[in-house]
Structure formats: C-alpha cells, structure tokens
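Student: my questions concern the predicted model and sequence given below.
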Amino acid sequence: MSNENKKYETAIFAGGCFWCMVSPFDVLDGIVEVKSGYTGGHKENPTYKEVKSQTTGHYEAIRIIYDPSIISYEKLLDVYWRQIDPMDDGGQFHDRGDSYRTAIFYTTEEQRIKAEESKKALEESGRFPEPIVTKILPASTFYLAEEYHQDFYKKSPVEYKADRKISGRDEFIQKYWGDEYYSIYEK
C-alpha cells in the first residue's frame, strides 16, 4: 500500500519543553512525523521569544502525525502521561510559566473521549498523590516552531542531554514509573 492511500491522524500534546517531548514519540512504530510548535494562545504566528515571554497564551507543544493502523491514539496517550508531571499546573520541572503547562489538544470528538477516559483511569490508579491538572482542550491552530527547534535532540544532542539532565524530568519519571516506563516501548 502506498503512502497516498494511507489515512494519517494528528495528535497534539503539550508537556513542558517541547525538546524533551519529541524523542519519546519519534521512536515509536507508526509515527510519520513529530514537530515542535505553539498552540492554544491568541497571538498569530508567535516566535519562541514571544511564547517564552508568557504573553501569547500559547503552550509549547508537539504535533504528531501517525498511522492509526499501526499505532493507536490510546498508545500515544499512554506514552504522553509517562513524559509529564500531570500534577503541576505551573509548568514542567525546571521550566516554569504558562507556556510550559501540560495539555492534550484533541482534534476529534473520539480523541476527546479517549483523552478523558485515560485521564480518569490515571486519576483512579492512585499513582500520583495529588490531583491530575492536565487540561484536555480542543485543538486550535498549531504554529510550527523555528527550524532550530525541530528534532533538537538529534541536531544538538549535547545541549539536549544537558538540559534534560538538569530539568528533573528523568528523576520524576523514574520515581513515578520506574522500570514500568520502558514497557510502553515494547511491542
């Protein structure tokens, strides 16, 4: 079957620094592309500097184009929840401010329902000691981030690893998911 005949879908997730959100999805089978960008705000065509100033209302986010015949939206949600601190509404790890908050931006009613179900299941699991504050919002215009932000983990691996190391993200993931974190990458 050629790519022209495939029906791809889009998922949009905000999970703090978009640099750290790309690589966990990029390695999954069924992912066509993962792009960094901005969404959810009021400023058209925002720049990184504008978004980082916390004046645009935008979230740093990733847009995932995927093949639902290979990977399900539920699987993407499972990967997403394991990348973030869903209890923190003030940003993520060392990145503070509204642009670093978490949110699932649904593109269809089916995605909204699945996102709500996954959030409820996570809340009921008792894994986290505080309420889950990650918002589930309708998708709006997604603006691509500047080219130097795209695939940052590949283009600037030293800076990426250094930033990720000081962020506290990996320690959080280890604390709340441990070795179970890696089970999401098993087929």
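Tutor: Right, received. Where do you want to start?

Student: drop to CA atoms for contacts and neighbour counts, all remaining ones
Tutor: Will do.

Student: which other helices and strands contact the lengthiest helix in the chain?
Tutor: The helix that spans the most residues within the chain, counting by DSSP state H, is helix 109-125. For helix 109-125, the helices and strands in contact under the criterion 3 or more C-alpha pairs under 8 Å, 6 or more residues apart in numbering; DSSP states H and E are helix 73-81, strand 102-106, strand 135-138.

Student: list the contacts of it.
Tutor: If you take C-alpha atoms under 8 Å, 6 or more residues apart in numbering as the criterion, helix 109-125 is touched by 73-74, 77-78, 104, 106, 131-132, 136-138.

Student: select from those residues the one having the most neighbours.
Tutor: Within the contacts of helix 109-125, neighbour counts (other C-alpha atoms under 10 Å) peak at Ile104, which reaches 25 neighbours.

Student: ends of stretch 61-70, how far apart?
Tutor: End-to-end distance of stretch 61-70 (C-alpha to C-alpha, to the nearest Å): 23 Å.

Student: put this next to the previous one:
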Amino acid sequence: MEKAIFAGGCFWCMVKPFDEQPGIHSVVSGYTAGNTENPTYEEVCSGTTGHIEAVEITFDPNVFPYDKLVDVYWMQIDPTDAGGQFYDRGRSYMPAIFYTTEEQKDKAEASKQALNESGRFAAPIAVQILPAEPFYAAEEYHQQYYRKNKAHYEAYQTGSGRAGFIQKHWGNAE
C-alpha cells in the first residue's frame, strides 16, 4: 500500500471520487501543510494554523496506479485557480498535490505539464506540487461526508459551482 495526499478545496468533495475506485483502501479527510499539531476544523477555518484541507488516500498501486489517482484528481478541481476552489477561498482551500515519494513527484509534474500542454484550459495550471507534510485526520463528522449527509453534500457540490465546472470541462467524469 502507498499513500497519496491531494488538496482540492473542500475535502467533503474530494472523498467520493477516489473512494469509489478499485484498489483504494481508505480516503481520509484532514489537514496538512500547517504549523499546528492536531488542528481542529475551527482552528483551520480561522486561518491561523496555515493548514490546507486535503485527503489522504491509502491505495494499492498494483490495482490503481498513482498516475490514475492524479488523473482523477485533475477532474475534481479547477486547476487554474490557486486562490481556493469554487465557492471556498483562501489558503485552507488551495489546490495542491503533496507527494510522498520522488516517483510520485515526477509523475505529478509530468501530468501537470501534459495538462498544461493539452489546451483544455485557457489559463496555466496553478496547482502546486509539494513534498508531503504531516497529515492530521479531521473530526469524525467530516469523514465520508458524502455518505453521512448525502443531500447536503450534493447541494454543496452543485451550489459551490464544482459540479458544473466538472461537467463543462470533463463531461460526466467525477
């Protein structure tokens, strides 16, 4: 098993697309890249900890390779917006790929370059590719939110503009 960490705005919206793939052992919502150990949701939202909402994925690379995880990731975000994602703004919602190995770094950078060169987006890809930092699981009520609060999750996914953006740029991919 390997771990991968992706930040793409609200972590509620980043779980389901990965959770439903083969070879995925777990997808945990949490916080990374900040300066406080074990931050709470309230602390992260206050902007005082420097953390970013992210998901940590434990996966079997023989079943679902890292390259495919990165492909799924691109289809969940606006990769041209470094200032947050959709309705959510600020550092805690910035998109980033946190690599845990040099191989992940190389694959993420190659994928980013390919997406930049594809012409799919008019603006350059703004997602940072950074070394992994300590990851802290979010409170239990945030875990698997799309299952626990399906109606609210779906309303948020649509109301934030994420669902429409994904449909416009990727078709039915989620």
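Tutor: Nice, I can see it. Just so we're clear, the structure is a prediction, and the values are computed from it rather than from any experiment.

Student: what's the closest of the helices and strands packed on helix 109-125 of structure 1 to Phe172 of structure 1?
Tutor: Within these, the stretch nearest Phe172 of structure 1 is helix 73-81; the backing value is 12.0 Å (C-alpha to C-alpha).

Student: the helix or strand just after that closest one vs structure 2, average distance?
Tutor: Helices and strands here follow DSSP states H and E; after helix 73-81 of structure 1, the next one along the chain is strand 91-92. Once fitted to structure 2, strand 91-92 of structure 1 is off its aligned match by 0.4 Å on average (mean C-alpha distance after the TM-score superposition for structure 1).

Student: buried stuff in stretch 33-44 of structure 1?
Tutor: The neighbour-count criterion (16 or more other C-alpha atoms under 10 Å) identifies 34-41 as the buried residues of stretch 33-44 of structure 1.

Student: re earlier: mind putting the contacts of helix 109-125 of structure 1 in a markdown table, distance to Pro24 of structure 1 included?
Tutor: A markdown table is the format used below for the contacts of helix 109-125 of structure 1 (distance: C-alpha to C-alpha, whole Å):
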| residue | distance to Pro24 of structure 1 |
| --- | --- |
| Tyr73 | 15 |
| Glu74 | 15 |
| Leu77 | 12 |
| Asp78 | 11 |
| Ile104 | 16 |
| Tyr106 | 19 |
| Pro131 | 24 |
| Ile132 | 21 |
| Ile136 | 20 |
| Leu137 | 22 |
| Pro138 | 23 |
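
Student: what's the most distant pair in those?
Tutor: With distance counted by C-alpha to C-alpha, no two of the contacts of helix 109-125 of structure 1 lie farther apart than Tyr73 and Pro131, which are 23.2 Å apart.

Student: where in structure 1 does stretch 152-169 of structure 2 align, residue-wise?
Tutor: Aligned by TM-score structural alignment, stretch 152-169 of structure 2 corresponds to residues 159-176 of structure 1.

Student: list the contacts of the matching stretch.
Tutor: Contact with stretch 159-176 of structure 1 is made by 19-20, 82-85, 93-95, 127-128, 152-153, 181, as judged by C-alpha under 8 Å, 6+ apart.

Student: turn those residues into CSV, columns for neighbour count and distance to Ile113 of structure 1.
Tutor: As requested, the contacts of stretch 159-176 of structure 1 are exported to CSV (neighbours: other C-alpha atoms under 10 Å; distance: C-alpha to C-alpha, whole Å):
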residue, neighbour count, distance to Ile113 of structure 1
Trp19, 22, 27
Cys20, 21, 26
Arg82, 19, 19
Gln83, 19, 21
Ile84, 23, 20
Asp85, 23, 21
Phe93, 20, 28
His94, 15, 31
Asp95, 16, 29
Arg127, 10, 21
Phe128, 14, 22
Phe152, 18, 32
Tyr153, 18, 32
Tyr181, 15, 24
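
Student: may I see those residues arranged in a markdown table, with distance to Arg112 of structure 1 as well?
Tutor: Putting these into a markdown table (distance: C-alpha to C-alpha, whole Å) gives the following:
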| residue | distance to Arg112 of structure 1 |
| --- | --- |
| Trp19 | 25 |
| Cys20 | 24 |
| Arg82 | 19 |
| Gln83 | 19 |
| Ile84 | 19 |
| Asp85 | 20 |
| Phe93 | 26 |
| His94 | 29 |
| Asp95 | 27 |
| Arg127 | 22 |
| Phe128 | 22 |
| Phe152 | 29 |
| Tyr153 | 29 |
| Tyr181 | 24 |
